[in-house]
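K.L.:
build me a model from this:
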Amino acid sequence: MHFQLTSEQLQIKELARQFADREILPLAAEADVKREFPMQVQAKAVELGLVNLTLPESVGGAGLGCVELVLVTEEFCRACLGIGTALCVNALAYEPILLGGSEAQQQRYLAPLAQGRFASFGMTEPGAGSDVAGIRTRATRTEGGYRLQGSKIWISNAPLADYFVVFAKTDMAASHKGMTAFIVEAGTPGVTVGPAMGKLGQRAAPTAEIFLDDAFVPEDRRLGAEGSGFALAMAVFDHSRPMVAAFGVGLIQRCVDESLAYARSRSSMGKPLIEHQAVAHKLAEMQMRLEAARLLTYQAAWLVDQGQRGTMQASIAKAFAADAAMWCATEAIQIFGGMGYSTEYPVEKLFRDAKVLQIYEGTSEIQRNIIAREMARI
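P.N.:
Model prediction:
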């Protein structure tokens, strides 16, 4: 057992750090205010091979592993969680095609992503978030394919996407066993993408509703067999949750960086803030949670790369990193005092960006349910 990254992984992490500092960080505040994703950042990241890292070389990807993905994700999200999310979340959309798609589907739909296009993962509905099996979007078999009826909400990158991986019920009475996944192209008649939704944080990552009004999807765009959608989604989450945990790790690192710099430069009662034990203990606790979140995230990613079942570890990493990010963002504002509440400093943005980490990709409560279930199974 060892805890060292390879020289290649260190090079990738450093390249991502330099890119984040040069291309993402200077745009973060403006992108948050304007609620816009800076497309030029995507183009530059594609040019350097820093996005869609786990796409296989056969479709033009880098063919790297989940560990490399979380290393890059962490650096991007340290600079800006909104921009970083938009850059990285393609991995959530293409993972179902990697895991459940045919060779023809992979060639047709993955290659454009390697060239800089976008796709979205469509699971959440207005009435079904944590209750994945409760989705009501239905897919009715018809000649040559299916008719999809329903809607999805909180779909990341939906306004940018060329297609969506949509989960629907082919058997409404069969609960999770009636769920099936489909590739739905954005230009399909009956498919409408709503305007970008207003959000508390991560405003640079566009999020929208998708409306499916009797949209026809050919049978060759179904992923796997009918009824296999739930199992596919659960497998996807095992692969994607380490990446989402890395969202939190990056944000925690930024909280540490900003808080430490401020505590060194700002004085109170005749000495720097860092020399006050109350502040020093907050910084120490931040660092403790950062180290723990990072190690848990790397472990979960490593299990993916080893082909091992890591459901519990992925949920632990995701829940811990999300909760730690929210705690650290809250304490960062406390260290900054009144200035932490001001938009003059970045910590108020970190606070707003952090909260949704405890909600999307399975709430922190749902992660604890998964962990307890896995404990009982083991």
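
K.L.:
only C-alpha atoms from now on, for both contacts and neighbour counts.
P.N.:
Noted.

K.L.:
for the chain, which segments count as strands?
P.N.:
119-122, 138-142, 145-156, 163-169, 179-185, 191-193, 207-218, 222-223, 267-268, 271-272 (DSSP state E).

K.L.:
who touches the fifth one?
P.N.:
Read it as strand 179-185. Residues outside strand 179-185 that contact it (CA atoms under 8 Å, 6 or more residues apart in numbering): 133, 162-171, 217, 221-230.

K.L.:
let's see it at 7 Å
P.N.:
162-170, 217, 221-223, 226-230 (CA atoms under 7 Å, 6 or more residues apart in numbering).

K.L.:
centre of the chain versus it, how much separation?
P.N.:
Relative to the centre of its chain, strand 179-185 is centred 20 Å away, using CA atoms, centre = their mean, to the nearest Å.

K.L.:
how about the third one?
P.N.:
Centroid separation between strand 145-156 and its chain, computed with CA atoms, centre = their mean, is 20 Å.

K.L.:
that strand vs strand 179-185, what angle?
P.N.:
Relative orientation of strand 145-156 and strand 179-185, computed by axes from the mean of the first three to the mean of the last three CA atoms, to 10 degrees: 80 degrees.

K.L.:
give me the helices and strands touching strand 145-156, please.
P.N.:
Using 3 or more CA pairs under 7 Å, 6 or more residues apart in numbering; DSSP states H and E as the contact criterion, the elements in contact with strand 145-156 are strand 119-122, strand 138-142, strand 207-218.

K.L.:
for Ser240, which of these is the nearest?
P.N.:
The closest of the helices and strands packed on strand 145-156 to Ser240 is strand 119-122. By CA to CA, the value is 11.3 Å.

K.L.:
what comes up buried for the closest one?
P.N.:
Buried residues in strand 119-122, counted by 16 or more other CA atoms under 10 Å: Ala119, Ser120, Phe121, Gly122.

K.L.:
what does stretch 208-221 give?
P.N.:
Ala208, Glu209, Ile210, Phe211, Leu212, Asp214, Ala215, Phe216, Val217, Pro218, Arg221.

K.L.:
list the residues that contact the last one.
P.N.:
Just to be clear, that refers to Arg221. Arg221 makes contacts with Phe182, Ile183, as judged by CA under 7 Å, 6+ apart.

K.L.:
save the helices and strands packed on strand 145-156 as a markdown table, and put in distance to Gln334 too.
P.N.:
Formatted as a markdown table, the helices and strands packed on strand 145-156 follow (distance: least, CA to CA, whole Å):
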| stretch | distance to Gln334 |
| --- | --- |
| strand 119-122 | 36 |
| strand 138-142 | 47 |
| strand 207-218 | 30 |
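
K.L.:
second input sequence below; structure requested for side-by-side comparison:
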Amino acid sequence: MSLNPFDLFDIRSLLSEEERAVQATVARFTDTRVLPIIGDAFDEGRFPDELIPEIAALGLLGSSLPEQYGGGGLNAVSYGLICQELERGDSGLRSFVSVQSSLCMYPIYAYGSEEQRLRWLPDMATGKVIGCFGLTEAHGGSDPAAMKTRAVRDGGDWLINGSKMWITSGPVADIAIIWAHTEDGIQGFVLEKGMAGFSTQEIKHKMSLRASLTGALFFDNVRVPDRNRLPNVQGLKGPLGCLNQARYGISWGPIGAAVACLDEALAYTKQRVLFGRPVAATQSAQIKLADMARRITTGQLLALQLGRLKDAGQLQPQQVSLAKWNNCRMAIDIARECRDLLGGAGITTEHVAIRHALNLESVITYEGTETVHQLVIGRELTGINAF
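P.N.:
Just a heads-up that it's a prediction; the model follows:
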């Protein structure tokens, strides 16, 4: 019996019936709704927002949150599979779902009041309210503690000044989860579109995540009522807890990008004839393809165990760092190798490899660069902080 080239260790057999159903549903959506339009959207630098109602209808926004807040109550493995199948289409689409679910809905659920949960989460689950997450600043990057955005009490309100950079969904978001220094440490606030002094600017000229909206956020004495402050967390553990949720999903997403690239490379090398035989009949091509399959299989097993640990309540942030580092590196290397196997054709967006390779330049950078995650593991091994 032939093995599935994209599941050599029959990982599907390790999934529950519900997990398999979730993966199959999102895979169909990616095949029928995403893949036919995403190449053009990437070329045009356009986020396909027409897909948002369908994404919401499938229950992909806040899928792991309780049903009472509009979520689907799915487990962590199911959320990982959602990210994997969406990123098989495009990293930009997975980024949208990741930001909405892990970076915006999660902090309101985990750190917000019951009033805030009921006010925003159901509408976010339906896509009626779009969120963005404001932590990164232009000068800060990997050092979030160096943020310059400040929130100062003014009576029963807060005045916020500062800016945020590289914010997915920023130009179209209805609310923004903003982290700022206060006299009591770093705190989170929910800013609403239309608040005086709150403005956004789309970032243009991107060569990566072109099918995603990225922006900068600016705060000029934005008056925010205290009821919009997330009351149940203080300090960096707030935003870092959100990032850990997002990094978990990113550990799964690049597997989908890698599978898409391998799928294309297999078909192309079997069809393309050079020197009297298909490229796939050469030893050099087969060695490359086999190595890709090995790395994908390793990444799949790593992600699945990560999900099982998360569902068991045993997940450690260092394990997320290792998986994010490994799987992003795996995927970007595979995308580049597949581009090479396609030859000159590989540089056009009529094929998926170059699009995924370009997107993965962002994925390997955001939510902690590869170097940051390497240093997290180094600190865990040695007990010495080298940051």
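
K.L.:
drop the TM-score for these two in here.
P.N.:
Remark: TM-score between the superposed chains equals 0.93 [TM-score structural alignment, normalised by the length of structure 1]; 371 aligned residues with a CA RMSD of 1.8 Å.

K.L.:
follow-up on the earlier one: tell me which two of the buried residues of stretch 208-221 of structure 1 sit farthest apart.
P.N.:
Maximum distance among these (CA to CA): 24.3 Å, for Ala208 and Pro218.

K.L.:
determine the longest helix present in structure 1.
P.N.:
Criterion DSSP state H: the longest helix present in structure 1 is helix 229-265.

K.L.:
which stretch of structure 2 lines up against it?
P.N.:
Mapping helix 229-265 of structure 1 onto structure 2 (TM-score structural alignment) gives residues 235-271.

K.L.:
where do the helices sit along structure 2?
P.N.:
Using DSSP H, helices in structure 2 cover 17-29, 35-44, 52-57, 76-89, 91-98, 106-111, 114-125, 237-271, 283-311, 317-341, 352-363, 370-382.

K.L.:
quick revisit: check which residues of the longest helix of structure 1 are buried.
P.N.:
Result for helix 229-265 of structure 1 [16+ other CA under 10 Å]: buried residues 229-230, 232-233, 235-256, 258-260, 262-263.

K.L.:
average offset of that helix relative to structure 2?
P.N.:
Superposing on structure 2 places helix 229-265 of structure 1 at an average distance of 1.3 Å from its equivalents, by mean CA distance after the TM-score superposition for structure 1.

K.L.:
so which elements touch that helix?
P.N.:
Using 3+ CA pairs under 7 Å, 6+ apart: helix 229-265 of structure 1 touches helix 66-79, helix 90-100, strand 179-185, strand 271-272, helix 277-305, helix 311-336.

K.L.:
in structure 2, what residue sits furthest out from the centroid?
P.N.:
Of all residues in structure 2, Gly276 has its C-alpha farthest from the mean position, at 43.2 Å, by CA atoms, centre = their mean.

K.L.:
name all residues that make contact with that residue.
P.N.:
Counting by CA under 7 Å, 6+ apart, Gly276 of structure 2 makes contact with nothing.

K.L.:
any idea how far it is from Gln286 of structure 2?
P.N.:
17 Å (CA to CA, to the nearest Å).

K.L.:
for Ser315 of structure 1, which of the helices and strands packed on strand 145-156 of structure 1 is the nearest?
P.N.:
strand 119-122 (18.9 Å).

K.L.:
quick check: that closest one compared with structure 2, mean distance?
P.N.:
Following the fit onto structure 2, the mean deviation recorded for strand 119-122 of structure 1 is 0.7 Å by mean CA distance after the TM-score superposition for structure 1.

K.L.:
quick one: that strand aligns where in structure 2?
P.N.:
Mapped onto structure 2 using TM-score structural alignment, strand 119-122 of structure 1 covers residues 131-134.

K.L.:
got it, and stretch 353-371 of structure 1?
P.N.:
Counting by TM-score structural alignment, stretch 353-371 of structure 1 corresponds to 359-377 in structure 2.

K.L.:
buried residues in the matching stretch?
P.N.:
Within stretch 359-377 of structure 2, the residues scored as buried using 16+ other CA under 10 Å are 359-370, 372-377.

K.L.:
still on that earlier bit, looking at the helices and strands packed on strand 145-156 of structure 1, which is closest to Val304 of structure 1?
P.N.:
strand 119-122 (19.7 Å).

K.L.:
picking that back up, the helices and strands packed on strand 145-156 of structure 1: which one's closest to Glu95 of structure 1?
P.N.:
Among those, the nearest to Glu95 of structure 1 by CA to CA is strand 119-122 (9.3 Å).

K.L.:
might you report the residue contacts of the aligned residue in structure 2 for Glu219 of structure 1?
P.N.:
Counting by TM-score structural alignment, Glu219 of structure 1 lines up with Asp226 in structure 2. Contacts for Asp226 of structure 2 (CA under 7 Å, 6+ apart) come out as Gly156, Asp157, Trp158.

K.L.:
near the second one, how many other residues are there?
P.N.:
Using other CA atoms under 10 Å, Asp157 of structure 2 is surrounded by 17 other residues.

K.L.:
the equivalent of it over in structure 1 and Val165 of structure 1: what is the separation?
P.N.:
Correspondence of Asp157 of structure 2 to structure 1, assessed by TM-score structural alignment: Gly145. Separation of Gly145 of structure 1 from Val165 of structure 1 (CA to CA) stands at 16 Å.

K.L.:
and what of Ala324 of structure 1?
P.N.:
For Ala324 of structure 1, the distance to Val165 of structure 1 - CA to CA - is 30 Å.

K.L.:
same check, this time on Met39 of structure 1
P.N.:
Going from Met39 of structure 1 to Val165 of structure 1 by CA to CA gives 22 Å.

K.L.:
neighbour count winner among the two?
P.N.:
Neighbours of Met39 of structure 1 and Val165, each counted by other CA under 10 Å, are more numerous for Val165; the result is 24 against 12.

K.L.:
contacts only, for that one.
P.N.:
Each residue near Val165 of structure 1 by CA under 7 Å, 6+ apart is listed here: Ala93, Ser120, Phe121, Gly122, Ala181, Phe182, Ile183, Val184.

K.L.:
from Gly101 of structure 1, how far off is the last one?
P.N.:
Same thing as Val184 of structure 1. In terms of CA to CA, Val184 of structure 1 sits 13 Å off from Gly101 of structure 1.

K.L.:
the more surrounded of these two?
P.N.:
Val184 (25 against 21).

K.L.:
closest one to Leu27 of structure 1 out of the contacts of Val165 of structure 1, please.
P.N.:
Once CA to CA is applied, the member of the contacts of Val165 of structure 1 that ends up nearest Leu27 of structure 1 is Ser120, at 23.6 Å.

K.L.:
surely that closest one touches Ala158?
P.N.:
Yes: the pair Ser120 of structure 1 / Ala158 is scored as a contact, 5.8 Å apart, by CA atoms under 7 Å.
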